[in-house]
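Chemist: Let's see this in three dimensions:
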Amino acid sequence: MSNMVLGNMNSLVFDHRSQEWAIFKSRFGQFCLVNDITEDTDKAGVKRRGILLSALVEDTYRVARDLALPTALEETAYATLIKKFDEHFETKRCGFVERYHFYKAEQRPGEELSEWAARVRRLAQFCGFTSELEMALRDRFVLGLENPKEKEKLFAESISALSFSEALKIAQSVRCARLAIRSSGGSSAGVGATSEVFALSPAATESKKVKCSVCGYYNHSKQQCKFAEYSCKKCGKKGHLNRVCRSKTRSANFLVEDTDDICEDLTM
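Modeler: Next up, the predicted model:
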């Protein structure tokens, strides 16, 4: 190995009171890798042990010394040190608690869509999802969206065909269009563009003056409406949403306030 050290060793410091061991361990591995300190070049682990111990702040070094007893810390095998650190410094996690935080998460005010998507992935990290991971990510991303227009557009998509990455792309395109319309000054042309952005069916060919009796939008017909099988939260009957319901009575099973928000309206 060359005498020149790649990377900043001064920044390679671990304090268990304020840092996450898993992140430091990954950074430490990358530092050794770029400096060609590997299983082949450091079979006994002496160099890696020396670098690791020199990166510990005093309090962490003291904890490491106690963990190694009765063997002296500087005589403990590198692999043994890593195992002991993993057992001691890794945060103990409860799967149900992790899922609780995952399912209750919502997009924060001002949080970018890409940031929200990344946070959803991070929250799912210790939830134990296996084959259902993609579906769980998509559902939490869509249901946790802050903006009702972005959520409304995604609610109109086919749940069997919508992936997590596609949901992010659609939400971002809706947000870009909305911001573009807003920056145009809210002209009459912008109003028409808005109805096109939030069209429930891109293939709708009906006149925009024809109002759908199922959901109340103008850019598709009743036969094309994706909410035709939904039940009204006001009267309980299938075939229309609360926002267009003409019934003066309410079903006992659907006691809700009138709303124009389609996100509050979608109940089978």
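Chemist: going forward, measure contacts and count neighbours with C-alpha atoms only.
Modeler: Fine.
Chemist: Quick check: Val120 vs Asp59, distance?
Modeler: From Val120 over to Asp59 the distance is 34 Å, taken as CA to CA, to the nearest Å.
Chemist: The two: which is more packed in?
Modeler: Val120 (23 against 12; other CA atoms under 10 Å).
Chemist: Okay, and that one sits in which element?
Modeler: Assigned by DSSP states H and E, Val120 belongs to helix 113-124.
Chemist: So which elements touch that helix?
Modeler: helix 95-104, helix 133-143, helix 164-183 (3 or more CA pairs under 8 Å, 6 or more residues apart in numbering; DSSP states H and E).
Chemist: gap between Ser195 and Val142?
Modeler: Distance from Ser195 to Val142, by CA to CA: 21 Å.
Chemist: Make a markdown table out of the helices and strands packed on helix 113-124 and add mean neighbour count and distance to Val13.
Modeler: Shown next, in a markdown table, are the helices and strands packed on helix 113-124 (neighbours: other CA atoms under 10 Å; distance: least, CA to CA, whole Å):
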| stretch | mean neighbour count | distance to Val13 |
| --- | --- | --- |
| helix 95-104 | 14 | 28 |
| helix 133-143 | 20 | 34 |
| helix 164-183 | 16 | 36 |
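Chemist: Those helices: which one's closest to Ala68?
Modeler: For the helices and strands packed on helix 113-124, proximity to Ala68 was assessed by CA to CA; helix 95-104 is nearest, at 29.8 Å.
Chemist: Here is a second sequence; please produce its structure as well for comparison:
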Amino acid sequence: MPFGKIEPFDVSSHNWDAYCRRVKQFIALNNISEDLHVATLVTHVGIACYELMCDLCSPDLPEDKKFEQLVKIVKDHLEPQRSEIAERHMFRQRKQRQGEIVSDYLKSLKHLAKHCNFRDSLEVNLRDQFVSGLQSEDMRSRLFAERNIDYKRAIELALALEAAERHAAEAASGASSSAISEGLHRIRSSPARAERGRMKRREGAGGVQADAAARAGALSLEGSRRGCWRCGRSGHPPSRCRYKFYSCDSCGQRGHLKVVCGNVDKCSDAVIQKNTKGQLFFND
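Modeler: Got it, this is the predicted structure:
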């Protein structure tokens, strides 16, 4: 049972070198003898890549080639020799994009630098292009201010500045959200408080009116129990007496009948009573 597993090669990925390195590690891990290296590669690349090998090796077969020969044949087809000037031009044109984080920007620069043949000056070129291509003017100015800054220090400082900016933005966003929430809570609660105030005022006014009506009803009931002074009958208050506008046959005054004329003070047409607040009024 072999150790590890290698998936078939994706011809469209054009990453043949990386795939071949993995195959070599698989061979070393399983201690596969040299005469089986080609067989190991051919049996793992998949049908699409094997057919490509057959076309490239024709009229020979891939199995007839040595391991390094077969690797180079596929590499020359998938990754032909590139122009160093063109590759370096693409490298110099790479800038940090809007919304792209620093780590992704650096990863892209490293990928483009693979074919630029920088050799010993790789880190210097990466540092220079990384700093000059930063989107943030403040971050770039901060790195410019560092004297004799090397590649590693430039990356560390840029990552730290990015993290500080992100934390500051999150803190400001949290404070703004809190202020907005508090404002919305005030706006939403103000109508509720106003409505509760109106309800209390209504209840207060309604209580006063109810008390007044109750007192008036009590007085009317008391008057109806004592009997009507206009006609002498019980069961209704004087204000609702049907003889309210009759003229007395005895004295000629309006507002009562003859049978009660002696009980009415001077047979006055206007009789003084008290209302529910204890104030005097004239009731016809």
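Chemist: hang on, the earlier thing: could you dump the helices and strands packed on helix 113-124 of structure 1 to CSV with distance to Cys32 of structure 1?
Modeler: Formatted as CSV, those follow (distance: least, CA to CA, whole Å):
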stretch, distance to Cys32 of structure 1
helix 95-104, 32
helix 133-143, 33
helix 164-183, 34
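Chemist: Out of those, flag the one nearest Arg48 of structure 1.
Modeler: If we rank those by CA to CA, the stretch that ends up nearest is helix 95-104, at 33.1 Å.
Chemist: The closest one: average distance to aligned residues in structure 2?
Modeler: After superposition onto structure 2, the mean distance of helix 95-104 of structure 1 to its aligned counterpart is 0.7 Å, using mean CA distance after the TM-score superposition for structure 1.
Chemist: so what does that helix touch, helix or strand wise?
Modeler: Partner elements for helix 95-104 of structure 1 (3+ CA pairs under 8 Å, 6+ apart): helix 113-124.
Chemist: Let's see that with 10 Å instead.
Modeler: helix 113-124, helix 133-143 (3 or more CA pairs under 10 Å, 6 or more residues apart in numbering; DSSP states H and E).
Chemist: what's the following helix or strand past the shortest one aligned against in structure 2?
Modeler: Once the chain leaves helix 133-143 of structure 1, the next helix or strand it forms, by DSSP H and E, is helix 148-155. Aligning helix 148-155 of structure 1 against structure 2 (TM-score structural alignment) gives residues 137-144.
Chemist: Return the set of buried residues in the matching stretch.
Modeler: Within stretch 137-144 of structure 2, the residues scored as buried using 16 or more other CA atoms under 10 Å are 139-140, 143.
Chemist: if we can go back for a sec, quick one, which of the helices and strands packed on helix 95-104 of structure 1 gets closest to Glu74 of structure 1.
Modeler: Closest to Glu74 of structure 1 of these is helix 113-124 (CA to CA; 35.9 Å).
Chemist: Now do stretch 127-140 of structure 2: everything it contacts.
Modeler: Outside of stretch 127-140 of structure 2, the residues within contact range by CA atoms under 10 Å, 6 or more residues apart in numbering are 91-100, 102, 105-106, 109-110, 123-124, 141-144, 149-155, 157-159, 161-162, 165.
Chemist: hmm, 6 Å instead?
Modeler: Contact with stretch 127-140 of structure 2 is made by 95-96, 151, as judged by CA atoms under 6 Å, 6 or more residues apart in numbering.
Chemist: what's the straight distance from one end of that stretch to the other?
Modeler: 12 Å.
Chemist: before we move on, what about stretch 36-48 of structure 1?
Modeler: Start-to-end span of stretch 36-48 of structure 1 (CA to CA) is 11 Å.
Chemist: Tell me who's in contact with Glu106 of structure 1.
Modeler: Gly144.
Chemist: what residue of structure 2 matches up with it?
Modeler: Matched to structure 2 by TM-score structural alignment, Glu106 of structure 1 sits across from Lys95.
Chemist: SS state for its match?
Modeler: Following DSSP: H, G, I helix; E, B strand; the rest coil, we place Lys95 of structure 2 in the coil state.
Chemist: Show me what Arg153 of structure 2 lines up with in structure 1.
Modeler: With TM-score structural alignment as the criterion, Arg153 of structure 2 matches Glu166.
Chemist: Okay, its match and Arg119 of structure 1: tell me how far apart.
Modeler: 17 Å.
Chemist: Next: Ser184 of structure 1.
Modeler: Distance, Ser184 of structure 1 to Arg119 of structure 1, using CA to CA: 32 Å.
Chemist: So which of the two has more stuff around it?
Modeler: Ranked by neighbour count (other CA under 10 Å), Ser184 of structure 1 and Arg119 place Arg119 first, with 17 against 11.
Chemist: quick one: contacts for the more buried one?
Modeler: Per CA under 6 Å, 6+ apart, neighbours of Arg119 of structure 1: none.
Chemist: superposed on structure 2, where does stretch 167-175 of structure 1 end up, distance-wise?
Modeler: Averaged out, stretch 167-175 of structure 1 is 1.5 Å away (mean CA distance after the TM-score superposition for structure 1).
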